[in-house]
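Asker: Fold the following and give me the result.
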Amino acid sequence: MCPVSADAVTLDLLKEARETVMSSPLGVIKTPMIPWGQTALPPSAAGNVQLKLENMQRTGSFKIRGVANQFARRPRGGCFVTMSAGNYGKSFAYASKHYGSKGKVVMPETAPESRSVLIQRLGVEVERVPTSSLMDVVNRCVQDDDMTFLHSYDDLDLIAGHASLGLEVLEEVPDADVVVVCCGGGGLLAGVAAAIKLSGCHKTRIYGVEPEGACTMHRSFIEKKPMGMNAKSIASGLAPPSAGRLPFELCHRYVERIVLVSDEEIKVAVSTLYRAGLVVEPSGSAAFAALFNNKIPDLEGKKVVCVLSGGNIGKDELANFPD
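Answerer: Alright, predicted model coming up:
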């Protein structure tokens, strides 16, 4: 079977996926958007910034959008395996329980133990392995246990589901100048960017944000092909072993640039958001960290949207962040 290309991603496809996502029995919601200036956050030097609160989404992150579209297009009661550092795994487990599917999540050893426990409580098996071994274990499950692999970021149905977030952004800020989104494997960034650009917003600048220690998409932009690395970051959800092939194609086509933030900048972002009453995990705070540290250029007088992509962080993890 030929790999799907970026040309297969059309506005009609994304609109259809949005209908599927928002009517899903998994209960995906339209998340709030609030102006930075109407929060208890320190004043922003980044112009007129709107915060898209995907940390308030069902299962605590944007991942349920893509999962809802994936499961709607698979047979009920299937047997699926995936790889995830937590958020996709949580949504995958939630959907598996609803649809009566058997599931297994292969998780990097660097992911918080609390994520494993949460997924297992939803009835899905978890196997923790080194990041470099994730795909080897997934392939073993496919070959030996006859499981179907659902990719956590490099999948057309998933990306189309995530694009519902981009279409939502345009409903609330149709003339956005800049949109800032976190990037791990690239599924969310690709979906949001495709939705915005295919909707005719050609002047909107879209930036992806990655941790310095897990900059697979940044490297892919330099090499002009999907790249892998021994990714390591406090933002474990943004540290897959490689950038996705389809996400890379879409990001290369529609994204302005990939910006890097340090783990220390992510830690400060998590603490800053928490002090303002916003519970956002490290992976979900990356886009905010880039804005907070003035890493996005030419924002004066611009309308900016920043996606806070997830809020799955436990009290034990928060204790490790600065007051």
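
Asker: CA atoms for contacts and neighbours, from now on please.
Answerer: Will do.

Asker: who are the neighbours in contact with Lys315?
Answerer: If a contact means C-alpha atoms under 8 Å, 6 or more residues apart in numbering, then Lys315 has no contacts.

Asker: Please give the structure of this sequence too, so both can be compared:
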Amino acid sequence: MLTLDKIYQASHVLRSVIRKTDLIQAPKLCPDCNLFLKTENLQVTGSFKVRGAYYMMSQLTEEEKARGVIACSAGNHAQGVALAAAKNHMKALICLPDGAPISKVEATKSYGAEVCMVKGVYDDAYNKAVELQKEHNYTFVHPFDNENVIAGQGTIGLEILDQMADVDAVIVPIGGGGLISGVAFAIKQLNPNIKVYGVQASGAPSMYESIHNDKITCLDSVSTIADGIAVKEPGPHTFEYVKKYVDDIVTVTDDEISAAILALIEKQKLIAEGAGAASVAAAMFHKVPVEGKKVVCLVSGGNIDVTILSRVIKRGLLMSGRSCMLNIELLDKPGQLKDVSRIIADLGGNVISIHHERANEGSDINGCFLRITMETRDYAHIQEIRSALMEAGFHLVD
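Answerer: Purely as a prediction, here's the structure:
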């Protein structure tokens, strides 16, 4: 059984292994509330996962340690297990889905673990790990549905209350539910008045569906940029803890997550992966009632692949009105491009690309199309430019 004593014990065991990550104020991310970030993206291995993995492995018998451990992961749990195994001089085999970011795969190898790549998503890697565990008699280190793992993650709840006893609400990303189970249990045991909200990606809402259906629900598929929370099915332990201790669960889209990643980079100088930014997205886009409250968003990890980051930034710019594409139908005569450029420049837009082509069938025979991509301040700025172009007689094609 999970107890508060066990979480305190985990905190003691982890003292020499992890960082007590900072709680930093982030007033620009959500002006409607007093927002703080629990920066587990700056944790050892770049994620909270090392807490649960290390504590669980510290509780193994000598015989279990001698057999070695096996785990499955989208990347962050893999690194936590690999580091814990290295510190305890144990063999570790990690099954990862073949879509895991390269940076996470290479980081796992760098800690000395053996890696087995599995075709599919997290749940496929889990099935392979179970198969290999039976075959070789390894000790299985579950990424979320194990009470020692949950106790290790619950140490974050203790830290938040130690750093800010008067917090009103805590927002936590959910994949399989190990993190929020530990955090919510610790917080509710110490102060049941504090609200704990969970956030899932809309492309992987397994816990959201399970809670709303009042039974564990397995999704047919998951698809999200937040690979760290792309889980088809929660565990029986985490389902029960979430049902009992979490106040509500919401979902955020990939576009909203991308905008949150971009906001964290620009306004807080922090790198977060998709799963880590999901909690911030929930606050930014008012998915939970945070107005006027003192709120902590748990930024669970920062292990984002740089190739994905560039795509996410582009998507985040579009989502936040910082980038815009306009299609303008023109008459093919001298001076048209000059007039369009002047209007955009006068209003402070910055053109970064232009594509010009003759009109298609069905258009004016003297017509042409101009496709412009530009940098803008926000949606109001985009609308200002659109209105000015239309007032000047230009026809915008949506």
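
Asker: now the strands: where do they sit in structure 1?
Answerer: Taking DSSP state E, the strands of structure 1 run over residues 33-35, 48-53, 79-83, 102-108, 125-129, 148-149, 178-182, 205-211, 257-261, 303-308.

Asker: Where does the fourth one end up in structure 2?
Answerer: Same thing as strand 102-108 of structure 1. Here strand 102-108 of structure 1 aligns to structure 2 at residues 91-97, judged by TM-score structural alignment.

Asker: Not counting its neighbours along the chain, what's nearest the counterpart of Gly186 of structure 1 in structure 2?
Answerer: In structure 2, Gly186 of structure 1 lines up with Gly177, judged by TM-score structural alignment. In space, and not counting its chain neighbours, Gly177 of structure 2 is closest to Thr238: 5.3 Å by C-alpha to C-alpha, 6 or more residues apart in numbering.

Asker: which residues sit against the match of strand 102-108 of structure 1?
Answerer: Applying C-alpha under 8 Å, 6+ apart, the contact partners of stretch 91-97 of structure 2 are 67-75, 78, 81-82, 85, 105, 112-122, 124-126, 128-129.

Asker: Ala194 of structure 1: which of the strands of structure 1 is closest?
Answerer: Checking those against Ala194 of structure 1 by C-alpha to C-alpha gives strand 205-211 as the closest, at 10.0 Å.

Asker: Check the offset of that closest one from the chain's centre.
Answerer: 12 Å (C-alpha atoms, centre = their mean, to the nearest Å).

Asker: circling back to that earlier point, would you mind giving the strands of structure 1 as CSV with mean neighbour count and distance to Ala231 of structure 1 added?
Answerer: Converted to CSV, the strands of structure 1 look like this (neighbours: other C-alpha atoms under 10 Å; distance: least, C-alpha to C-alpha, whole Å):
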stretch, mean neighbour count, distance to Ala231 of structure 1
strand 33-35, 15, 31
strand 48-53, 21, 26
strand 79-83, 24, 15
strand 102-108, 24, 11
strand 125-129, 18, 14
strand 148-149, 18, 22
strand 178-182, 27, 15
strand 205-211, 27, 9
strand 257-261, 21, 13
strand 303-308, 26, 22
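
Asker: would you list these in a markdown table and tack on distance to Ala163 of structure 1?
Answerer: Output for the strands of structure 1, formatted as a markdown table (distance: least, C-alpha to C-alpha, whole Å):
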| stretch | distance to Ala163 of structure 1 |
| --- | --- |
| strand 33-35 | 16 |
| strand 48-53 | 14 |
| strand 79-83 | 21 |
| strand 102-108 | 24 |
| strand 125-129 | 28 |
| strand 148-149 | 21 |
| strand 178-182 | 12 |
| strand 205-211 | 13 |
| strand 257-261 | 18 |
| strand 303-308 | 13 |
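
Asker: Report the distance from the match of strand 102-108 of structure 1 to the chain centre.
Answerer: The chain centroid and the centroid of stretch 91-97 of structure 2 are separated by 22 Å under C-alpha atoms, centre = their mean.

Asker: what's the nearest residue to the most centrally placed residue in structure 2 if we skip its chain neighbours?
Answerer: Taking C-alpha atoms, centre = their mean, the centroid of structure 2 lies closest to Ala275, which sits 1.5 Å from it. With sequence-adjacent residues excluded and distances taken as C-alpha to C-alpha, 6+ apart, Ala275 of structure 2 is closest to Ala226, at 4.6 Å.

Asker: related to what we said a few turns ago, looking at the strands of structure 1, which is nearest to Ile222 of structure 1?
Answerer: Nearest to Ile222 of structure 1, of all those, is strand 257-261, at 10.1 Å by C-alpha to C-alpha.

Asker: and the closest one, which stretch of structure 2?
Answerer: Against structure 2, strand 257-261 of structure 1 falls on residues 248-252 (TM-score structural alignment).

Asker: what does that stretch contact?
Answerer: By C-alpha under 8 Å, 6+ apart, the residues outside stretch 248-252 of structure 2 that reach it are 196-202, 205, 208, 278, 281-282, 287-288.

Asker: Comparing that stretch with structure 1, how large is the average distance?
Answerer: With mean C-alpha distance after the TM-score superposition for structure 1, stretch 248-252 of structure 2 departs from structure 1 by a mean of 0.5 Å once superposed.

Asker: check contacts around the match of Gly186 of structure 1.
Answerer: Neighbouring residues of Gly177 of structure 2 by C-alpha under 8 Å, 6+ apart: 144-145, 207, 234-235, 238-239, 242.

Asker: now swap in Arg253 of structure 1 and tell me
Answerer: By C-alpha under 8 Å, 6+ apart, no residues touch Arg253 of structure 1.

Asker: ok, Met117 of structure 2 touching Ile102?
Answerer: No - in this structure, Met117 of structure 2 is not within contact of Ile102 by C-alpha atoms under 8 Å, at 11.3 Å.

Asker: Count the neighbours of the aligned partner of Gly161 of structure 1 in structure 2 for me.
Answerer: Using TM-score structural alignment, the equivalent of Gly161 of structure 1 in structure 2 is Gly152. A total of 30 residues lie near Gly152 of structure 2 under the criterion other C-alpha atoms under 10 Å.

Asker: and what of Cys218 of structure 2?
Answerer: Neighbours of Cys218 of structure 2 under the rule other C-alpha under 10 Å: 15.

Asker: OK, contacts around it?
Answerer: Going by C-alpha under 8 Å, 6+ apart, Cys218 of structure 2 touches 206, 232-234.
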